[in-house]
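Novice: sequence and predicted model, in that order:
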Amino acid sequence: MKDVDAALIGMPADQRANFMNSPKRIEELLERLLINQQLANEARAAKLDQDPLFQRAVQQQSDKMLTEQLAMKLRAEVSADIVEPLARERYDVNPDAYAIPGRATVRHILIDTKTRSDAEAKTLAEAARAKALAGEDFVKLVTEYSDDGSKRSNDGEIPDGEGEGLVPEFVAAVKKLKEKGEISPLVKTAFGYHIIKLEARYPAKSQSYDDVKERIISDLANRMRDNRVKEHIDELKALELTAKPEVVASLRTRYVPSATTADPAAPGSR
């Protein structure tokens, strides 16, 4: 049991229960520990653990694990009791920042300019738009005219026509559509010509503090915990713990026998 506890020591306490809630993960962990133990016993029998360099490496690994434990301790010092009042203050300063953004659901027809000339594409797009303005079923027009391969699965629908990942010209055209059923002018992008129809526009929706409380606390706590660790490291850096030049030179010539004690040439100086 202690070996299992030790194997999980580097895992945050709130994640251990979830990890150990899987019989398969437990079996894999136990198998790995048993194999490692067997291999370690073989290494000891061969007296590999008595190598001074190996012992130094073990000490360094121990120091690294202690460093990680200290970081976890420093992070734990930032408790929810400290964070929650700050989270409430952050929400009150700018509640609009936590609103659900508005969106516009649209359908579009794409006439691409890769398989035809620009003039041909524009003429075809104008014909499709004229039919849309005349009231023809837009989904049928998508099927008939659109070169967008995704039309087979979505009938040309884009749930958020102002969302990320869409080209600026397309988004700008969608923003100008105000009424349900409104048809855009031809919109030229790198993909070709688009005809866009507004299906629905959903306004931004505000959220109460209780709606977003857990998210704000989590985000703020993680940031404060990271800062706590960084501040401690910065305090150590302020002590000016620098290596002596003669030690740096000695190590360099030890691992690079052809090197001299002079500084290596700067990149591009030769």
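Specialist: Alright, I've got the coordinates.
Novice: going by C-alpha atoms from here, please, whenever you check contacts or count neighbours.
Specialist: OK.
Novice: how far away is Arg129 from Glu199?
Specialist: As defined by CA to CA, to the nearest Å, Arg129 lies at a distance of 16 Å from Glu199.
Novice: typo on my end, Arg252
Specialist: 68 Å.
Novice: ranges for the strands of the stretch 1-150 of the chain?
Specialist: Assigned by DSSP state E, counting those that start in this stretch, the stretch 1-150 of the chain shows strands spanning 103-112.
Novice: where along it do the helices fall?
Specialist: Here the stretch 1-150 of the chain has its helices, by DSSP state H, counting those that start in this stretch, at 2-7, 13-19, 23-45, 52-76, 80-93, 118-133, 138-145.
Novice: just send these back as CSV, with mean neighbour count and distance to Ser218 too.
Specialist: Listed next are the helices of the stretch 1-150 of the chain as CSV, based on neighbours: other CA atoms under 10 Å; distance: least, CA to CA, whole Å:
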stretch, mean neighbour count, distance to Ser218
helix 2-7, 10, 26
helix 13-19, 11, 13
helix 23-45, 12, 27
helix 52-76, 13, 13
helix 80-93, 14, 9
helix 118-133, 17, 48
helix 138-145, 17, 44
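Novice: this is the other structure I want to compare:
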Amino acid sequence: MENKVLAVAAGNEITEKDLSAIISRYPQEQRATLQNEVQKKQLIEQLISFELMSKFGKEIGLNETQEYKEAMENISKEVITSMAINKVLADVTVTDEEVKNYYDNNKEAFSSPATVSARHILVETEEEAKNAKEEISNGSISFGDAAMKYSTCPSNQQGGNLGEFSKGMMVPEFEEAAFNAEIGKITEPVKTQFGYHLIVVDAKNEASVKSFEEVKSNVLNELLKQNQHTKYDQMLKELEGKYGVERK
């Protein structure tokens, strides 16, 4: 593929390869926005300014200063360190068998608990709860309106809606009643430390476990990171023994 020259600044060519290189330094999510002509022209101007300032810096001898030499030494160290790390980690792999074994031994990590979606009305006394239930049952008022009218829970402004919850998120008495309730049927008053509740369950979701295929790529990436971390630590210990380290 032809490496088209886009500009010449201070005698140096600026090519499409140079433009692609600068675009690649941006985060992945920003790169698409840099592909239109307006953005490309701005980047080319940026590259031109780099060339001009670089030329000026050399002209006034900045590349001969001690500050420049120290900066280049630091940059060189960073580059060779990065290359060395990449070389050490290049041969780290994870087998399909390792991924499957991890999944089989840690299925609880990929499970979703049973949940219910429910609404409730909270009042102080059992009598109040029974009266509210009777009003709802005979059609005098909807459950949501009754919640707004009678409930002392802040959820009253949402018609008593508590959203979706799993076991362990509510007090035991409330939780037991909600998970045992029939969908769409108002429970009898349920006593808790907060008062008396009327509960209606709108939906139930059974506990589930994600399939191996659903999580395979995530597990592979996680195991690869773990193996790379282990290999890196091992290599550092070997190098410390080889080259020596004195911590003060």
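Specialist: Sure, I can see it. Source: prediction; values computed, not measured.
Novice: quick one, which of the helices of the stretch 1-150 of the first structure gets closest to Val248 of the first structure.
Specialist: Judged by CA to CA, the one of these that comes nearest to Val248 of the first structure is helix 52-76, at 19.0 Å.
Novice: what about the longest helix in the first structure?
Specialist: For the first structure, the longest helix by residue count, based on DSSP state H, is helix 209-237.
Novice: quick one: buried residues of that one?
Specialist: By 16 or more other CA atoms under 10 Å, the buried positions in helix 209-237 of the first structure come out as 209, 212, 216-217, 220-221, 224-225, 228-229.
Novice: contacting residues around Ile136 of the second structure?
Specialist: 142-143, 146 (CA atoms under 8 Å, 6 or more residues apart in numbering).
Novice: measure it to Ala146 of the second structure for me?
Specialist: Taken as CA to CA, the span from Ile136 of the second structure to Ala146 of the second structure is 7 Å.
Novice: gap between the most centrally placed residue in the first structure and Phe54 of the first structure?
Specialist: Nearest residue to the geometric centre of the first structure (CA atoms, centre = their mean): Asp219, 13.9 Å. Going from Asp219 of the first structure to Phe54 of the first structure by CA to CA gives 41 Å.
Novice: what does Asp145 of the second structure correspond to in the first structure?
Specialist: Under the alignment (TM-score structural alignment), Asp145 of the second structure maps onto Lys140 of the first structure.
Novice: what sits against that match?
Specialist: Lys140 of the first structure neighbours (CA under 8 Å, 6+ apart): none.
Novice: again with Lys133 of the second structure
Specialist: Here Lys133 of the second structure is in contact with 186, 198 (criterion: CA under 8 Å, 6+ apart).
Novice: also Met20 of the first structure?
Specialist: Counted by CA under 8 Å, 6+ apart, Met20 of the first structure has contacts Ile26.
Novice: and the gap between it and Glu28 of the first structure?
Specialist: 11 Å.
Novice: now swap in Pro85 of the first structure and tell me
Specialist: 43 Å.
Novice: one more: Ser208 of the first structure?
Specialist: For Ser208 of the first structure, the distance to Glu28 of the first structure - CA to CA - is 44 Å.
Novice: next: Pro52 of the first structure.
Specialist: Taking CA to CA, one finds Pro52 of the first structure at 33 Å from Glu28 of the first structure.
Novice: likewise for Leu53 of the first structure?
Specialist: Taken as CA to CA, the span from Leu53 of the first structure to Glu28 of the first structure is 31 Å.
Novice: one more: Val187 of the first structure?
Specialist: Val187 of the first structure is 56 Å from Glu28 of the first structure, by CA to CA.
Novice: ok, now Ala130 of the first structure?
Specialist: From Ala130 of the first structure to Glu28 of the first structure the distance is 64 Å (CA to CA).
Novice: from the contact counts, what lies against the longest strand anywhere in the second structure?
Specialist: In the second structure, assigned by DSSP state E, the strand with the most residues is strand 195-205. For strand 195-205 of the second structure, the elements it packs on are strand 115-123, helix 126-137, helix 172-180, strand 190-192, judged by 3 or more CA pairs under 8 Å, 6 or more residues apart in numbering; DSSP states H and E.
Novice: tell me what the shortest one is packed against?
Specialist: In terms of contacts (3+ CA pairs under 8 Å, 6+ apart), strand 190-192 of the second structure is packed against helix 172-180, strand 195-205.
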